[in-house]
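Q: quick one, what's the 3D model for this:
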Amino acid sequence: MDLSAPRARRLLLVDPCEECLALGQRLVKDGWEVHSAALEGVGMPDSDLGLLRLQTSHVKNLKKVKALINATGMQWVVALPHALLVEPGVAKFIAEWFLDYHTLPFDHSRVDIALGRACGMAHLRTRHMGSGPRAEQFVFGNSEQARHLQRLIARIAPTDTPVLIRGESGSGKELIAQALHSQSLRRTGPFIAVNCGAIPEQLIQSELFGHEKGAFTGAHQRKIGRIEAADGGTLFLDEIGDLPMELQANLLRFLQEKQIERVGGQHTIQVDVRVLAATHVDLEAAIADGRFREDLYYRLNVLEIRTTPLRERVADILPMARHFARLYMAEIGRRPRNFSAAAIQAMQRHDWPGNGRELANRVRRGMVLADGREIEPADLGLAPTPSQPQGQLASLEQWVLRAERQALQTALAHSPGNMSQVAEHLKISRPTLYRLLRKHQIR
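A: As a prediction, the model looks like this:
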């Protein structure tokens, strides 16, 4: 139990009206810290909760309001006249972007209680989020390789240059992309991630570029593609090596011209997007085999970041494991547990073929299964497994799992780096292939 003194409640009023200012004066008498600012002059406020007085001018330029909410990372409530609430799209916008709303004039008893509750929730959220290092430190750890990666990201992030992120599956390529976005000048814009290997080939064109109503059978309405949805922000193309050749040509044209056409469309659309791509495939070998365009490779690989496998970053294993334990504590609803000395040794000895993703999954398992005060190797699934006694039969489930894993390994050895061919050999779809690879923690 936290017995420390109660924390002051801090409220920021943005573009306040006379009634909002009167509310602020009343809250100050009740012990609140209240500040006010114009929308354009908010900066990075030291407050727990924000109250925006929504005006017609805001509704005409919602990008500014969204940018404010994204940039501050605070909880926000909104005050507005009832006439504005019934304007088209306003209710939906408030529901998506604000914790609560109040119509003017204020119901004083309701607004006081609601703001107190909202501020209390903001305190809990800040305490939970601030209980350890920043997310970037969680992801990359404390090793020399991790610190080098942090410095590299800090240098690259502010530019608009394309970046190719390379490394083994599960080694944090998407987290690196998110770090690049969050430290960039585009951080208030959208971050759109696309797994090029998990979308059926017949849908990739529409998913990336969008389509117009009636463009093909089943196109009952216009669809905005992922590229267009990333306008003003960052587009992350994961597993770019699995993109079909015909789509590679379309993507190259977009990178050169910064324009797209929706499927079935007649007009070009200007799009302002920074492109980040990632792959575990040897793209140079794919180019030599005719599976990847060389000109697209050079467009994407202007700057390059390579992830280091977790087995080569032993110093990062324990900090990352502790982070995942804190992360899953609230999800699982159990008190925090430390890792025993035996568990730490087992984690440091393990080869981690699934890298950070495997570590996260094993820690989650350990949090659920641990009965004692500490998480033991067996809870993580890392305890030595005794050999099967001769003559003892495995269960049907064990035989099925072994057969699945052997089939995957054989197909991968036959077509290394070519997920389309691997899926074809196994007679399964690429999404199913990726699901099985995650299940067996392969690659």
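Q: only C-alpha atoms for contact and neighbour calcs from this point on.
A: Noted.
Q: helices along the stretch 151-300 of the chain, start to end?
A: 173-182, 201-209, 226-229, 245-257, 283-288, 294-300 (DSSP state H, counting those that start in this stretch).
Q: nearest to Glu374, out of these?
A: Of all those, helix 173-182 sits nearest to Glu374, with 28.7 Å by CA to CA.
Q: ok now that closest one, how far from the chain's centre?
A: Helix 173-182 has its average C-alpha position 8 Å from the chain's average C-alpha position, going by CA atoms, centre = their mean, to the nearest Å.
Q: just the buried residues of it, please?
A: 173-174, 176-182 (16 or more other CA atoms under 10 Å).
Q: all strands for the protein, in order.
A: 10-14, 33-37, 49-53, 75-81, 100-104, 163-166, 191-195, 234-238, 259-260, 269-270, 274-279, 303-306, 338-339, 374-375 (DSSP state E).
Q: give me the most central residue, this protein.
A: In the chain, the residue lying closest to the centroid (CA atoms, centre = their mean) is Gln178, at 6.4 Å.
Q: what sits against Leu255?
A: Residues near Leu255 by CA atoms under 8 Å, 6 or more residues apart in numbering: Arg299.
Q: can you put the helices of the stretch 151-300 of the chain in a markdown table and add distance to Val368?
A: Listed next are these as a markdown table, based on distance: least, CA to CA, whole Å:
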| stretch | distance to Val368 |
| --- | --- |
| helix 173-182 | 25 |
| helix 201-209 | 37 |
| helix 226-229 | 37 |
| helix 245-257 | 43 |
| helix 283-288 | 40 |
| helix 294-300 | 42 |
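Q: let's see this one next to it:
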Amino acid sequence: MKTFLDNDYKVITLPDNGVPVKPIRAKAIIFSDQNSRKLLNQVETIAPSSASVIIQGESGTGKELIAREIHLKSDRKNKPFLAVNCGALVETLAESELFGYEAGAFTGANKTRAGIFETADGGTLFLDEVGELPLTLQVKLLRVLQEKEVVRVGGRKPIPINVRILSGTHVDLRKAVAENKFRLDLYYRLNVVVLNILPLRERKGDILPLVDFFLSSYSQKLITTKPNISDRARNALLNYSWPGNIRELENNIHYALLVSGGKTIDLEHLRFSEETGSAVLPDNDLIQEFESILKRLFQEYDGEAWHIIEDKIVNTAFSSCWNNQVKTAKMLGLSRNVLRNLLSRYNLLPNKNENEIA
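A: Next up is the predicted model:
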């Protein structure tokens, strides 16, 4: 997996091993937004332990990427990392896939085969969409976690295992427990640490850096010049709700690069779903909408409104300028020293330790 720093933010990508990436998986995650940097700090804090972790987030937000980063920051980094999509497991074959089987255990079992748990021994196992596991398998998974050993299908001898379990889910497991769709005892076994990955619409500071990353990536693949993006297109990208999160953004940028012919990407080159498409308002309507929002903020955050508004203005302006201080200061009409003070006040300047390559 590739990790590097660019423009003071960290980028994590899936390993390029020639295996096709499933359409719903995010291939890259960026830690530019304030909320994302907080998540990265959490990851680096809990990674060295052997604690089980539940990674919650919508599809396409990068749960597997976070799981891989936890693995690489732990003392298990030189051991296997395996990712299993629990929702894709066929119930009748899932037990043999997870726990292995002995020769002759069933028709077609011509030789003994180790399961996923044994293969991951000493390393990390990421159970994506763990909430999709059938209840019968949940019981067996709980027993494996409690006893730290597996018994292959058709076998009797327990096999000790040492595996760190990371779980991914896009559903609220507590609600699943209340609806008797997920075992409470298994939930507590998995729920030592919970990491929440916010949807892309709630960490807008990551949007333009991701756009820049995907533009660079696909421009290289297509052997073409990296195009510019118009202000209209940039505003639309920032204001769209991104129900498909990072994966939808990647597809959109790939499409825009193809149809723009390598020239400036404008609004007509972007493809948004009809239900939640991004509309660009005329300037007068934008000012009126802003005034209306300000009045609501004054009522809702009496005494704190200025701090909240200033924070959002600085954060949004900085991300809109690709984290470039000179461009941000010019756009806001501020000196660079004043801007740096504001960036420092709202924790937008990178720490020294963030400039080290992971």
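Q: show me what the residue nearest to the centre of the first structure aligns to in the second structure.
A: Using TM-score structural alignment, the equivalent of Gln178 of the first structure in the second structure is Arg68.
Q: find the nearest non-adjacent residue to its match, please.
A: Distances taken as CA to CA, 6 or more residues apart in numbering put Phe81 closest to Arg68 of the second structure, at 7.4 Å, once the chain neighbours are dropped.
Q: and that neighbour, what pairs with it in the first structure?
A: Phe81 of the second structure maps onto Phe191 in the first structure, by TM-score structural alignment.
Q: could you report the neighbour count for that match?
A: By other CA atoms under 10 Å, the residues close to Phe191 of the first structure number 22.
Q: hang on, it packs against Asp231?
A: No: Phe191 of the first structure is not in contact with Asp231 according to CA atoms under 8 Å; the separation is 9.4 Å.
Q: separation between Thr45 of the second structure and Arg68 of the second structure?
A: Applying CA to CA, to the nearest Å, the value for Thr45 of the second structure to Arg68 of the second structure is 15 Å.
Q: what do you get for Pro134 of the second structure?
A: From Pro134 of the second structure to Arg68 of the second structure the distance is 25 Å (CA to CA).
Q: and the longest helix for the second structure?
A: helix 283-300 (DSSP state H).
Q: run the chain-centre distance for that one.
A: The answer for helix 283-300 of the second structure is 32 Å, by CA atoms, centre = their mean.
Q: after it comes which helix or strand?
A: Once the chain leaves helix 283-300 of the second structure, the next helix or strand it forms, by DSSP states H and E, is helix 305-320.
Q: now what about that next one, what contacts it?
A: With CA under 8 Å, 6+ apart, helix 305-320 of the second structure has contacts from 32-33, 204-206, 208-209, 234, 297-298, 324-325, 328, 331-332, 342-343, 346, 348.
Q: got a ChimeraX select line for the buried ones in those residues?
A: Buried residues among these (16+ other CA under 10 Å), as a ChimeraX selection:
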select :32,33,204,205,206,208,209,234,297,325,328,342,343,346,348
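Q: quick check, Val144 of the second structure in contact with Ile159.
A: No: counting by CA under 8 Å, Val144 of the second structure sits too far from Ile159 to count as a contact (10.1 Å).
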